[in-house]
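Trainee: structure, please.
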Amino acid sequence: MRTLAAKLTGCAKYYCRRNPVRNAQPRSFSSFKARDEVSLEQEADRKIGWLLKLLFAGTATAVAYNIMPYMGDNLLQQSVSLLQVKDPLFKRMGASRLAQFAIDDDRRMKIVEMGGAQELVNMLGAAKDDRTRKEALKALSALSHSDQAVGALHQAGAISVIRAAPDSLENAEIEKYKSGLLQRFQDLRYDIPSADVSSS
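Mentor: This is a model prediction of the structure:
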């Protein structure tokens, strides 16, 4: 009996010694958590702008994909206007819309008449990343299926801008679009040396 009582007393003393340490853990964890929450909030503030842009871009792209073949002049003009925005994300959205819209000669010339050809050339010349270059070249390639549109692109100075656009080792589509566009200019006998086509 005494042995059992001694054991119980020892256990109680051990529990009392350990209990304050266990009670201190939540306070330590709580202060650590508070510091983490501040840094997480700061990081969230920095990223929220890009998150909203991506959400808007995804929604707009999904809607545009369904209505693009039927869109009117107002939506087409809005797409051309997006090419004038400084943000590359909106430039890419505008170029992507125009590429989807340019499905026949009449629509391609409509884009040219609204200034889309010149704006795409400007976009390509000012592009600082491969994704923006690719979208500009893709839209220019869609326009180039019309002989008249190719003439408008030539007048907009497209040949020199396309030749000056850097190739990308990571994005083979850039080189494909460049080569196809330069070949198209050559086929229509615009002033472009054949060496430039083969080197692209």
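Trainee: from now on I want contacts and neighbour counts done on CA atoms only, so please keep to that.
Mentor: Noted.
Trainee: where do the strands sit along this protein?
Mentor: Applying DSSP state E to the chain gives no strands.
Trainee: tell me the centre residue of it?
Mentor: Leu89 (5.0 Å; C-alpha atoms, centre = their mean).
Trainee: let me see the contact set for that residue.
Mentor: Thr132 (C-alpha atoms under 8 Å, 6 or more residues apart in numbering).
Trainee: how close does it sit to Lys33?
Mentor: 36 Å (C-alpha to C-alpha, to the nearest Å).
Trainee: same check on Arg17?
Mentor: 26 Å.
Trainee: do Met123 as well
Mentor: With the distance defined as C-alpha to C-alpha, Met123 ends up 46 Å from Lys33.
Trainee: looking only at neighbour counts, state which of the two leads.
Mentor: Between Met123 and Lys33, counting by other C-alpha atoms under 10 Å, Met123 is the more crowded of the two (25 against 11).
Trainee: run this one through as well so I can compare:
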Amino acid sequence: MRTLASQLSSYLYRRKHVNLQSRNFASFNRRDELELEQEAEKKIGWLLKLFFAGTAAAVGYQFFPFMGDNLMQQSVSLLRVKDPLFKRMGASRLARFATDEERRMKIVEIGGAQELLNMLEAARDDRTRKEALKALAAISRSDKAVGALHNAGALSIIKSTPESLENAEVENYKSSLLKRFQDLRYDSSS
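Mentor: I've put the predicted structure just below:
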């Protein structure tokens, strides 16, 4: 970088020196040369910073999709932990990931739907039930995912979920899931 800076400063020196001679100014002194060198180093520094930022952005853009899959897998792993807090965190993450058809099916494929059903079945408090039902409702926006949930026995698990007197959201998620199964003709007789 020093070599490039010195080459650039000598170029700027010659350019400025020619301008100074053409205007009949006094010749260059050492202080002017140092100022030019510092100015060149600043410009090169900014150029390198921009290059680094561009490279970092390009690398981040390439690796971001892999981070999403890894985070989904970690979220499903959180559902397997015994602590209800971690289960709620995993379910909440999965609900946020379930934004499109592809991601919903990815959650089903990596076992997230089954783990959510296990979580719902074993839940002892309304907060845990609410997060499980919320994530299942987010996943159930996909018709294929509803079919996978039905095959995993979701309908009976959701119906057997105890009613919540304190938390109306639990009942809202529960009724919206049951309605979704009914709309797609997955009833208890099939």
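Trainee: give me the TM-score for this pair.
Mentor: Here the TM-score for the pair of chains, by TM-score structural alignment, normalised by the length of the second structure, is 0.64; 126 aligned residues with a C-alpha RMSD of 1.7 Å.
Trainee: any idea what the residue nearest to the centre of the first structure aligns with in the second structure?
Mentor: Taking TM-score structural alignment, Leu89 of the first structure has Leu85 as its aligned residue in the second structure.
Trainee: ok, the nearest residue to Phe90 of the first structure once chain neighbours are set aside to Asp73 of the first structure distance?
Mentor: Using C-alpha to C-alpha, 6 or more residues apart in numbering and skipping residues adjacent in sequence, the residue nearest Phe90 of the first structure is Leu82, 5.7 Å away. Distance, Leu82 of the first structure to Asp73 of the first structure, by C-alpha to C-alpha: 14 Å.
Trainee: which one of those two has more residues nearby?
Mentor: Leu82 (21 against 12).
Trainee: check contacts around that one.
Mentor: Phe90, Lys91, Met93, Gly94.
Trainee: how far away is the last one from Asp105 of the first structure?
Mentor: As for Gly94 of the first structure, its distance to Asp105 of the first structure is 19 Å (criterion: C-alpha to C-alpha).
Trainee: who has more neighbours out of these two?
Mentor: The neighbour comparison of Gly94 of the first structure against Asp105 (other C-alpha under 10 Å) goes to Gly94, with 27 against 16.
Trainee: quick one: contacts for that one?
Mentor: Per C-alpha under 8 Å, 6+ apart, neighbours of Gly94 of the first structure: Gln78, Ser79, Val80, Ser81, Leu82, Leu83.
Trainee: repeat for Thr99 of the second structure
Mentor: Ala138.
Trainee: the second structure: which residue goes with Gln100 of the first structure?
Mentor: Gln100 of the first structure maps onto Arg96 in the second structure, by TM-score structural alignment.
Trainee: its match: neighbour count?
Mentor: 12.
Trainee: ok, it to Ala154 of the second structure distance?
Mentor: 20 Å.
Trainee: and if you look at Gln7 of the second structure?
Mentor: For Gln7 of the second structure, the distance to Ala154 of the second structure - C-alpha to C-alpha - is 72 Å.
Trainee: who's more crowded, the two?
Mentor: Ala154 (25 against 14).
Trainee: so how far is Thr161 of the second structure from the more buried one?
Mentor: Taken as C-alpha to C-alpha, the span from Ala154 of the second structure to Thr161 of the second structure is 11 Å.
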